[in-house]
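K.L.:
Structure for this input, please:
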Amino acid sequence: MKQSEVRDVMAISPVIPVVVTPSAEAGVEIARALLAGGVGVIEVTLRTAAGLEAIRAIRREVPDICVGAGTVWTAEDARKASDAGSAFIVSPGITDAVGDRCVELDLAYLPGAQTISEIAHHQRRGLDAVKLFPASIIGGPKAIKAYSSVFPAMQFCPTGGISANTATDYLALDCIPCVGGSWLVDATAVANGNWQDIADKAAAAATLG
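P.N.:
Alright, predicted model coming up:
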């Protein structure tokens, strides 16, 4: 997966599940459930100590799903995520050192942005896709439609505050091939081992857009 192929990642599913997993074992079960529901991509955030081990386990145990690392803030974390088997890297904001490391490692990279100036910064660095976070706070689909008029070549993956009920409002825009969503993997379902709940939500998400 080369850095330039982030749009291929964005095209896998209309929803990229944003996952915080308590353990590597739970991460594997989550990935299996998502794949069973028809979602072939998973973003495992590095917000917990289990993140990297979960990525490594998913890559080994569920090879048919495209696994990436989210909440990546440093070049060293990008390297560790790559070593663990990540196919792509996602950052919540501007992290040029992470972007540079992804170029070195031939990793697909989706950097975060919130403002016009931040989107322009990424475009000047040669990127044509960004994560918009937090999407619901910055103005939702109306704001992104306005952003797209200024950056017609840019694709957006809005994340933050999006639900199954609002995702279609975003996906109706041509500049949005996918959204990031945490609603597919409910913490209660994970705690209870209710993998079917995740599979059912993935099946519904796979039909969006």
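
K.L.:
okay, CA-based contacts and neighbour counts for the rest of this
P.N.:
Will do.

K.L.:
any idea how far the nearest residue to Glu53 once chain neighbours are set aside is from Val44?
P.N.:
Leaving aside its sequence neighbours, Glu53 sits nearest to Ala24 (C-alpha to C-alpha, 6 or more residues apart in numbering; 5.5 Å). From Ala24 across to Val44, the span is 10 Å (C-alpha to C-alpha, to the nearest Å).

K.L.:
neighbour-wise, which of these two wins?
P.N.:
Neighbour totals were compared for Ala24 and Val44, and Val44 leads with 29 against 19 (other C-alpha atoms under 10 Å).

K.L.:
can you list contacts of the helix or strand harbouring the more buried one?
P.N.:
Using DSSP states H and E, Val44 falls within strand 41-45. For strand 41-45, the surrounding residues in contact (C-alpha atoms under 8 Å, 6 or more residues apart in numbering) are 9, 12-13, 16-21, 31, 34-35, 51, 54-55, 65-72, 90.

K.L.:
in this structure, which spans are helices?
P.N.:
With DSSP state H, the ranges of helices along the chain come out as 6-10, 24-37, 51-61, 75-84, 96-105, 116-124, 135-138, 140-150, 167-171, 187-191, 195-205.

K.L.:
Redo those helices as JSON lines? Include distance to Gly181.
P.N.:
Shown next, in JSON lines, are the helices of the chain (distance: least, C-alpha to C-alpha, whole Å):
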{"stretch": "helix 6-10", "distance to Gly181": "13"}
{"stretch": "helix 24-37", "distance to Gly181": "12"}
{"stretch": "helix 51-61", "distance to Gly181": "17"}
{"stretch": "helix 75-84", "distance to Gly181": "21"}
{"stretch": "helix 96-105", "distance to Gly181": "22"}
{"stretch": "helix 116-124", "distance to Gly181": "21"}
{"stretch": "helix 135-138", "distance to Gly181": "11"}
{"stretch": "helix 140-150", "distance to Gly181": "14"}
{"stretch": "helix 167-171", "distance to Gly181": "9"}
{"stretch": "helix 187-191", "distance to Gly181": "13"}
{"stretch": "helix 195-205", "distance to Gly181": "9"}
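
K.L.:
here's the other one to compare against:
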Amino acid sequence: MTATDVLGPHRIVPVVVLDDLARADDLGAALVAGGLPVAEVTFRTPAAGAVMGALAARGDLVVGAGTVITTEQVDLAHRAGATFVVSPGLSAAVVRRCQELDLAVLPGVCTASEIIAALDLGLDTVKFFPAEAYGGLATIKALAAAFPQVRFVPTGGITADSAPSYLAHRAIAAVGGSWMVAPDLLAAGRWDEVAARCAGAVGLYAPSASAELQGASS
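P.N.:
Sure, this is the predicted structure:
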């Protein structure tokens, strides 16, 4: 299973840091209401595994695990119902464990050598991280020229303003971002704002879908 198979038409992946399990269902409802039913729940809080499980149990979200650096985290994500795994770097052990479990995996890369290592592991889609710190779209264009068979999911520092330029490039499968699920919004329970930002994010690559959502909510 590949990341593009799992993500389907969703070209923006909300990167979630949530430390309160009690807010997971409200978050899931906001993502769905905003037309962006995807969540990459990062292993940056002790509640990450439980949050993944709660979101996956809804049945209306594509749930993944982020900041995965060990095979133990891969197993936890799998048990929680995640269908894709995202790592900040390239670990052959993590990739192979995901392949054993038929989990889509996006290892983080930022150099040509790491891309070659990913290709050697049978992958053709990778996370480019941290995107803005490593030259952003200009670097991806240079790497894509050397590796036309590879697609990238840049994450790290991407905003609603910069996302469209990334999404317009043929080598970009999707982008990851947190502006629509900013920690302050989650902490304050501002679910209407989360949904509105998700609708706006959808509009960056599917304007007609965003217009339909906004019309339905007016």
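
K.L.:
TM value for the aligned chains?
P.N.:
With the length set by TM-score structural alignment, normalised by the length of structure 1, the two chains reach a TM-score of 0.95; 205 aligned residues with a C-alpha RMSD of 1.0 Å.

K.L.:
So which of the helices of structure 1 is nearest Pro158 of structure 1?
P.N.:
Closest approach to Pro158 of structure 1 among the helices of structure 1 (C-alpha to C-alpha): helix 135-138, 5.3 Å.

K.L.:
average distance between that closest one and structure 2?
P.N.:
Superposed on structure 2, helix 135-138 of structure 1 shows a mean distance to its aligned partners of 0.8 Å (mean C-alpha distance after the TM-score superposition for structure 1).

K.L.:
what does that helix correspond to over in structure 2?
P.N.:
Mapping helix 135-138 of structure 1 onto structure 2 (TM-score structural alignment) gives residues 131-134.

K.L.:
Now do the buried residues in the matching stretch.
P.N.:
Residues of stretch 131-134 of structure 2 classed as buried: 131-132 (neighbour count, 16 or more other C-alpha atoms under 10 Å).

K.L.:
which ones are touching Leu132 of structure 1?
P.N.:
Taking C-alpha under 8 Å, 6+ apart, we find Leu132 of structure 1 in contact with 112-114, 156-159.

K.L.:
Return the subset of the residues you listed lying in strands.
P.N.:
Using DSSP state E, 112-113, 156-158 are the members of the contacts of Leu132 of structure 1 that sit in strands.

K.L.:
May I ask which of these has the most neighbours?
P.N.:
For these, the largest number of neighbours (other C-alpha under 10 Å) sits with Pro158, at 30 neighbours.

K.L.:
What is the equivalent residue in structure 2 for it?
P.N.:
So, by TM-score structural alignment, Pro158 of structure 1 is matched to Pro154.

K.L.:
Report the contact partners of that match.
P.N.:
127-131, 136, 172, 174-176.

K.L.:
Dump those residues to CSV, plus distance to Leu121 of structure 2.
P.N.:
As requested, the contacts of Pro154 of structure 2 are exported to CSV (distance: C-alpha to C-alpha, whole Å):
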residue, distance to Leu121 of structure 2
Lys127, 14
Phe128, 17
Phe129, 19
Pro130, 21
Ala131, 22
Gly136, 25
Ile172, 20
Ala174, 21
Val175, 22
Gly176, 23
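
K.L.:
With respect to Asp161 of structure 2, which of those is nearest?
P.N.:
Val175 (12.4 Å).

K.L.:
about what we covered before: okay, and the common contacts of Ala24 and Val44 of structure 1?
P.N.:
Residues touching both Ala24 of structure 1 and Val44 (C-alpha under 8 Å, 6+ apart) are 51, 54-55.

K.L.:
Please report the distance of the equivalent of Ser82 of structure 1 over in structure 2 from Pro130 of structure 2.
P.N.:
Mapped onto structure 2 by TM-score structural alignment, Ser82 of structure 1 lines up with His78. Going from His78 of structure 2 to Pro130 of structure 2 by C-alpha to C-alpha gives 25 Å.

K.L.:
Look at the two and report which has more neighbours.
P.N.:
The residue with more neighbours, out of His78 of structure 2 and Pro130, is His78; 22 against 19, by other C-alpha under 10 Å.
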